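**Student:** Here is my input, please return the structure:
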Amino acid sequence: MDALYTAVATATHGRDGRAVLSDGSLDLQLATPKELGGSGKGNNPEQLFAAGYAACFASALGVTGRQAGIDLSSATVTGEVSIGKQGGGFGLAVVLRIALPSSVDRGTGGDLVDQAHQVCPYSNAVRGNVPVQIVVE
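**Tutor:** Modelled structure (predicted):
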């Protein structure tokens, strides 16, 4: 891969620490979710992954829409990232909920969502490793 951009983040003290971007634009207090026995008084990696995947997929959907001559700028993508026990460790699962503009018919919209799933870098990164369910609402 020929890198076009590299983001750099540093985390200290794991799930109960801080995550800071190298350019200083983001400095987050991290906390383990209450559901996993933590305080829940901060953000966690699953939330950050959900936000990043949703934003990236929405951009990929915009690309596939433009290529097809269809305006998908009002589409929304909601990412849900779950963590749970898997084998001897932990694993992730993702649900992406896509709300397309009412002007786009279901068949065409579904095709564009499928195409976006093929070009989205996050989808490509997790394919074969993390189950991803796509729901077009």
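
**Student:** From now on I want contacts and neighbour counts done on CA atoms only, so please keep to that.
**Tutor:** Noted.

**Student:** Tell me where this structure has helices.
**Tutor:** Shown for the chain, the helices assigned by DSSP state H span residues 45-68, 106-119, 121-126.

**Student:** right, so those: which one is the most enclosed?
**Tutor:** Ranked by mean neighbour count, these are led by helix 45-68 with a mean of 19 (mean count of other C-alpha atoms under 10 Å).

**Student:** quick check: angle from it to helix 106-119?
**Tutor:** 120 degrees (axes from the mean of the first three to the mean of the last three C-alpha atoms, to 10 degrees).

**Student:** Which other helices and strands does helix 45-68 contact?
**Tutor:** Counting contacts by 3 or more C-alpha pairs under 8 Å, 6 or more residues apart in numbering; DSSP states H and E, helix 45-68 packs against strand 76-86, helix 106-119, helix 121-126.

**Student:** Of the ones you listed, which is nearest A11?
**Tutor:** Across the helices and strands packed on helix 45-68, the minimum distance to A11, taken as C-alpha to C-alpha, is reached by strand 76-86, at 19.1 Å.

**Student:** tell me the angle of that closest one relative to helix 45-68?
**Tutor:** 140 degrees.

**Student:** And strand 76-86, how far out from the chain middle?
**Tutor:** Here strand 76-86 shows a centroid-to-chain-centroid distance of 8 Å under the convention C-alpha atoms, centre = their mean, to the nearest Å.

**Student:** Let's compare: structure for the following, please.
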Amino acid sequence: MQVLYTASARATGDGRDGHVRTSDGTVELDLALPKEMGGAGGAANPEQLFAAGYAACFHSALRVVARQAKADVSGSVVEAEVGIGPNGSGGYGLAVTLVVDLPAVERAAAEQLVDAAHQVCPYSNATRGNVEVTRTVRAAL
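**Tutor:** Down below sits the predicted model:
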């Protein structure tokens, strides 16, 4: 693979109760363990960051495949929900739900676009076989 761009971020402090900063300083956040996991909450957490990245990346992939299919994806929205929990092997795993709103596309075409985007999106390709990714499509009809 020819790498076109590399992002770099550094975590300091106490991991999930620490701080993250990208090398260029455009993202800089305190982190806190969510209340649901026994922490104080009140700050970002890695699952939120992953959800934001996946949602943006998938939306971009969706727009690429829609352009190729000459489909109108105006008003489209992608929401990524990232869950974390014990994986049964002593570690933790993630589960992702992608909710894709395509108000200007009929259901069958919308499902085809989402399936195609799932094949193109780098986050989908990275998680395939490792993370359960459920896709929910909301379409015009």
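
**Student:** Any idea what the TM-score comes out to?
**Tutor:** The TM-score (TM-score structural alignment, normalised by the length of structure 1) is 0.97; 136 aligned residues with a C-alpha RMSD of 0.8 Å.

**Student:** re earlier: take the helices of structure 1 and lay them out in CSV including distance to S82 of structure 1.
**Tutor:** Listed next are these as CSV, based on distance: least, C-alpha to C-alpha, whole Å:
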stretch, distance to S82 of structure 1
helix 45-68, 7
helix 106-119, 19
helix 121-126, 14
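
**Student:** What's the local residue count around the equivalent of V99 of structure 2 over in structure 1?
**Tutor:** V99 of structure 2 maps onto R97 in structure 1, with residues paired by TM-score structural alignment. Using other C-alpha atoms under 10 Å as the criterion, R97 of structure 1 is surrounded by 17 other residues.

**Student:** any idea how far R97 of structure 1 lies from T64 of structure 1?
**Tutor:** From R97 of structure 1 over to T64 of structure 1 the distance is 17 Å, taken as C-alpha to C-alpha, to the nearest Å.

**Student:** buried set for stretch 6-20 of structure 2?
**Tutor:** Residues A11, R16, D17, G18, H19, V20 are the ones in stretch 6-20 of structure 2 that count as buried (16 or more other C-alpha atoms under 10 Å).

**Student:** need the contact list for the first one.
**Tutor:** Shown in contact with A11 of structure 2 (C-alpha atoms under 8 Å, 6 or more residues apart in numbering): G18, H19, V20, R21.

**Student:** How about the third one?
**Tutor:** D17 of structure 2 is in contact with D30, L31, A32, L33, counting by C-alpha under 8 Å, 6+ apart.

**Student:** between those, which has the most around it?
**Tutor:** When neighbours are counted as other C-alpha under 10 Å, the busiest of the contacts of D17 of structure 2 turns out to be L31, with 22 neighbours.

**Student:** Isn't that residue up against R16?
**Tutor:** Yes: with contact defined as C-alpha atoms under 8 Å, L31 of structure 2 counts as touching R16 (5.7 Å).

**Student:** which residues are common contacts for these two?
**Tutor:** Between them, L31 of structure 2 and R16 have N45, P46 as joint contacts when contacts are counted by C-alpha under 8 Å, 6+ apart.

**Student:** And G75 of structure 2, how close does it get to R63 of structure 2?
**Tutor:** As defined by C-alpha to C-alpha, G75 of structure 2 lies at a distance of 11 Å from R63 of structure 2.

**Student:** Find the centremost residue of structure 1, please.
**Tutor:** In structure 1, the centroid-proximal residue (C-alpha atoms, centre = their mean) is Y53; its distance is 1.5 Å.

**Student:** That one matches what in structure 2?
**Tutor:** The alignment partner of Y53 of structure 1 in structure 2, by TM-score structural alignment, is Y54.
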